[in-house]
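**Student:** I need the structure of the sequence given here:
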Amino acid sequence: MKIDTQLLNSVQKDDLEALGIGAGILGTGGGGHPRVGKLRLLTLLEDDEYPDAVDIVQPTDLAADATVASVGGMGAPTIGVEKLPNGQEEINALESIERFAGREVDALIPGEIGGVNSIVPLCVGLMTGLPVVDGDGMGRAFPELQMDTFFIYGHPVNYAAISDEHGNTISYQDIDSAKRLEDFARAATVDMGGRAGYAFPLMDGEFVTEYSIPRTLSLIHELGRRVLDAQSGGGDPLGAIQETVDGRHMFTGKVTDVLRRNKEGFARGEVTLASLDDDTDLTIEFQNEFLIARDDGGSVLASVPDLICLVDKDTGLPVTTDALRYGQRLAVLGVPAPELLKTDAALDVVGPKVFGYEIDYHPL
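**Tutor:** The predicted structure follows:
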């Protein structure tokens, strides 16, 4: 994945359209619908009570002892579109871990750079006055919270909290593993109606600098901007995406079948596309995010942790798992995962076998 981009210093109203497109593409179908986050942030930026920009800082600019927290939402994307937040969930969770730890947070960072969870930290940053780090813990979206580089590379689950739209907040301290926190928080999120805001863990600036995937807010902004420029200038949006993220065009087809269900707090299912050029099919399985793509002979074309991105074949606009519909004409793009997701330690947490696929990972 390319990350040599023009760096953001702030996010303003004019940046939202590009951010939403880029977040949707790197969300690989999940991470929550970026339109929800975009509308939340737009409402705040137009409110005189808040500043007209969110400050962005680079991971390398963090003080070694700065306190950094990840904030966002968890739950099934299908529910996140229908069950709108009240806007305080993540702040309630953040304030809970600050009280628990007895110290204040200096900066926020997205846990993932896909979908709504790319934009929610910007909302919280604007409301609290905290800067947001230009980076994240996934370089994409993943369905479970332990699947970020912070936990993969050994950060303890020291403080965590989730909160719903009614202000009900559950706090956790010193959980013995990130997977156990995922299980606890996922069950509580289901009881909260399928969507909750989170804050976890509390990290220092030195750790974030070393183990975050850098410049990903800048990347989604540039990605969205290039798609918009291609649309307005009569260019090729698909080519713009591939050039920006070193992507590979794998398939173009019409959606002929979608199987989708909410189960245990996830949107699970598969989508089948029929080629527009010949008689072949492609099937993609998902759990919130697109995980594995197979041709009609069963051969794997791409698998997690590499990104499988579905976009409109003409406009390049992203399509999330909850928005899949019969008859859509889509292009399927493969994007190489960040290097921090391709180590042995990472593959033990985010590789295809973790999701039940008995295949070896072969990077794009």
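**Student:** rest of the way, CA atoms for contacts and neighbours
**Tutor:** Fine.
**Student:** list of residues touching the longest strand anywhere in the chain?
**Tutor:** Ordering each strand of the chain by length in residues (DSSP state E) puts strand 248-263 first. Residues from elsewhere that reach strand 248-263 (CA atoms under 8 Å, 6 or more residues apart in numbering): 76, 78, 242, 267-277, 281-282, 301, 313, 324-335.
**Student:** so who does the residue nearest to the spatial centre of the chain touch?
**Tutor:** Centroid-nearest residue in the chain: Gly114, 2.4 Å away (criterion: CA atoms, centre = their mean). Gly114 is in contact with Ala23, Gly24, Ile25, Leu26, Gly27, Thr28, Gly30, Gly31, Gly32, Gly139, Arg140, Ala141, counting by CA under 8 Å, 6+ apart.
**Student:** next secondary structure after the longest helix anywhere in the chain?
**Tutor:** Among the elements of the chain assigned as helix by DSSP state H, the one spanning the most residues is helix 216-232. Using DSSP states H and E, the helix or strand that follows helix 216-232 towards the C-terminus is helix 237-245.
**Student:** which positions within that following helix qualify as buried?
**Tutor:** For helix 237-245, the neighbour count (16 or more other CA atoms under 10 Å) marks Pro237, Leu238, Gly239, Ala240, Ile241, Gln242, Thr244, Val245 as buried.
**Student:** now stretch 73-92
**Tutor:** 73-81, 85, 87-92.
**Student:** SS state for Ala293?
**Tutor:** strand (DSSP: H, G, I helix; E, B strand; the rest coil).
**Student:** ditto for the one 4 residues further on
**Tutor:** Using three-state DSSP, the structure places Gly297 in coil.
**Student:** neighbours around it, how many?
**Tutor:** Number of residues near Gly297 (other CA atoms under 10 Å) recorded here: 9.
**Student:** quick one on the thing from earlier: report all helices and strands that the longest helix of the chain contacts.
**Tutor:** If you count contacts as 3 or more CA pairs under 8 Å, 6 or more residues apart in numbering; DSSP states H and E, helix 216-232 packs onto helix 16-26, strand 135-136, helix 237-245.
**Student:** compare with the first, here's sequence two:
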Amino acid sequence: MASFMVNVEDMDAIALGGAFLGTGGGGDPYIGKLMARQAIARHGPVKVISVDELADDALCIPVCMMGAPTVMLEKLPNGEEAREALAQLETFLGRKADALICIEAGGLNSTIPYAVAAATGLPLIDGDGMGRAFPELQMVTLTIHGISATPMVLADDKGNSSVINAISNRWTERLARCQTVEMGGAALVALYPMSGAEVKRGILRGSMSLIKEIGETMASERKASRNPADALVRRLDGNRLFSGRVVDIDRRTIGGFARGRAVFKGMEQDEGRTFTVDFQNEFLICEDDRGDLLAVTPDLICALDADGGLPVTTEQLRYGLAVTMIGLACDPQWATPEGLELVGPRYFGYERDYVPINQLSR
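**Tutor:** As a prediction, this is how the structure comes out:
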């Protein structure tokens, strides 16, 4: 896919698309959108390049937010943390980065890298490590391909920072999560430094293009006074899971994660039924009142406001909110034994096996 430029005006669509693919997590993209718009207005547009344009010896670094999305509603980044994390990782490695990467195609982490790219003049790669959002930092296809998360740098809004070297990506998550909690529940990080050759092997391609296209579709449908749900289901070959109104919500911030369950009372064609959706930062499993599975991680469960058609994140769920839930098939890498070990339902404590969404009733 060819490279393209991202201007201030493009960030609205990118924030929309990222929020949708974020499966309820990744943080509210609005904050990252404001940071990116400001950086692009000041420094100029961001170039998004194809993976194939990378030299094999290029140094590529993802930058992202780590922590509970609920924290970001009250604890805004000051705009310098991500650049500080990147600069300190470059110093540690003794080399400047050649390109930046989005670690996940969702929420805040689909917009913050644009702010850093604009401020540094570095290109952003058209791809990511998840094709959606997941709650733990080892949950990327890079792990499947043996790429190390460390050395990693964390930076907070107070000026604190630290470097982590760990024996595995799972240990990186454990150590970094503890520090993130101590940093107030959220930190900006630079991690998974890798070569262009490793990027070509491990990344999910075309994510940034897809995010922008999804956002543009949503904006076009909303401008025509249509809810984008039907258009997105057609474009992404998805499943409409249900439409319902929140009648109960249990949400807590535990160990640096926003965990909980939402109960929905069915609306329209789903009148008379109830549905539950469990989440850990992201929506993970959707069932109906008979206990039938409608969708489960690593497939995507995406929420749209049933009235306005805007993406809904887990921290935005509230009593009375009407939503339409859409299910999408995950990238094939996640459906492998190695992928399911990282992000399958049993990892999250559910006593059931993964069933691909295209094998569940539409």
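**Student:** quick one: what's aligned to the residue nearest to the centre of structure 1 in structure 2?
**Tutor:** By TM-score structural alignment, Gly114 of structure 1 lines up with Gly106 in structure 2.
**Student:** look up how far Glu287 of structure 2 lies from its match.
**Tutor:** The gap separating Gly106 of structure 2 from Glu287 of structure 2 is 23 Å, by CA to CA, to the nearest Å.
**Student:** cool, Asp353 of structure 2 as well?
**Tutor:** Distance from Asp353 of structure 2 to Glu287 of structure 2, by CA to CA: 14 Å.
**Student:** so for those two, which residue has more residues nearby?
**Tutor:** Glu287 (18 against 12).
**Student:** tell me who's in contact with the more buried one.
**Tutor:** Taking CA under 8 Å, 6+ apart, one finds Phe275, Thr276, Val277, Leu293, Leu294, Ala295 in contact with Glu287 of structure 2.
**Student:** which one of those residues sits closest to Lys212 of structure 2?
**Tutor:** For the contacts of Glu287 of structure 2, the minimum distance to Lys212 of structure 2 (CA to CA) is 24.7 Å, reached by Ala295.
**Student:** map the closest one onto structure 1.
**Tutor:** Using TM-score structural alignment as the criterion, Ala295 of structure 2 maps onto Ala302 of structure 1.
**Student:** count of neighbours near its match?
**Tutor:** Neighbours of Ala302 of structure 1 (other CA under 10 Å): 24.
**Student:** with Tyr198 of structure 1 as the reference, measure out to it.
**Tutor:** To Tyr198 of structure 1, Ala302 of structure 1 is 31 Å away according to CA to CA.
**Student:** ok, Thr256 of structure 1 next?
**Tutor:** Relative to Tyr198 of structure 1, and taking CA to CA, Thr256 of structure 1 is found at 36 Å.
**Student:** who has more neighbours out of those two?
**Tutor:** Taking neighbours as other CA under 10 Å, Thr256 of structure 1 and Tyr198 compare with Tyr198 leading, 29 against 16.
**Student:** helix/strand/coil for the counterpart of the more buried one in structure 2?
**Tutor:** Counting by TM-score structural alignment, Tyr198 of structure 1 corresponds to Val189 in structure 2. Following three-state DSSP, we place Val189 of structure 2 in the strand state.
**Student:** from memory Val189 of structure 2 sits against Pro77, does it?
**Tutor:** No. With contacts counted by CA atoms under 8 Å, Val189 of structure 2 stays clear of Pro77, the gap being 12.0 Å.
**Student:** can you pull out the strands in the stretch 51-200 of structure 1?
**Tutor:** In the stretch 51-200 of structure 1, the strands defined using DSSP state E, counting those that start in this stretch lie at 53-57, 67-75, 107-110, 132-133, 135-136, 157-163, 169-175, 195-204.
**Student:** roughly how far apart are Asp348 of structure 1 and Arg268 of structure 1?
**Tutor:** Taking CA to CA, one finds Asp348 of structure 1 at 21 Å from Arg268 of structure 1.
**Student:** these two: who's more crowded?
**Tutor:** Remark: of Asp348 of structure 1 and Arg268, Arg268 carries more neighbours, 19 against 15, as counted by other CA under 10 Å.
**Student:** Provide the aligned range in structure 2 for the helix or strand containing the more buried one.
**Tutor:** Using DSSP H and E, Arg268 of structure 1 sits in strand 266-275. Counting by TM-score structural alignment, strand 266-275 of structure 1 lines up with residues 257-266 of structure 2.
**Student:** mean shift between the matching stretch and structure 1?
**Tutor:** For stretch 257-266 of structure 2, the mean deviation from structure 1 after alignment is 0.5 Å (mean CA distance after the TM-score superposition for structure 1).
**Student:** can I get the strands of the stretch 51-200 of structure 1 in JSON lines including distance to Arg99 of structure 1?
**Tutor:** Converted to JSON lines, the strands of the stretch 51-200 of structure 1 look like this (distance: least, CA to CA, whole Å):
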{"stretch": "strand 53-57", "distance to Arg99 of structure 1": "24"}
{"stretch": "strand 67-75", "distance to Arg99 of structure 1": "13"}
{"stretch": "strand 107-110", "distance to Arg99 of structure 1": "16"}
{"stretch": "strand 132-133", "distance to Arg99 of structure 1": "21"}
{"stretch": "strand 135-136", "distance to Arg99 of structure 1": "24"}
{"stretch": "strand 157-163", "distance to Arg99 of structure 1": "10"}
{"stretch": "strand 169-175", "distance to Arg99 of structure 1": "10"}
{"stretch": "strand 195-204", "distance to Arg99 of structure 1": "12"}
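**Student:** residues near the alignment partner in structure 2 of Tyr357 of structure 1, how many?
**Tutor:** When structure 2 is aligned by TM-score structural alignment, Tyr357 of structure 1 is paired with Tyr350. Residues within reach of Tyr350 of structure 2, counting by other CA under 10 Å, total 13.
**Student:** how close does Tyr350 of structure 2 sit to Asp289 of structure 2?
**Tutor:** 17 Å.
**Student:** what of Met1 of structure 2?
**Tutor:** Distance of Met1 of structure 2 to Asp289 of structure 2, given as CA to CA: 44 Å.
**Student:** cool, Thr297 of structure 2 as well?
**Tutor:** In terms of CA to CA, Thr297 of structure 2 sits 19 Å off from Asp289 of structure 2.
**Student:** one step back: so which of the contacts of Glu287 of structure 2 are in strands?
**Tutor:** Counting by DSSP E, these contribute Phe275, Thr276, Val277, Leu293, Leu294, Ala295 to strands.
**Student:** among those residues, who's most crowded?
**Tutor:** Highest neighbour count within these: Ala295, with 29 neighbours (other CA under 10 Å).
**Student:** correct me, but it touches Pro345?
**Tutor:** No. Proximity of Ala295 of structure 2 to Pro345 does not meet the contact threshold set by CA under 8 Å, at 10.5 Å.
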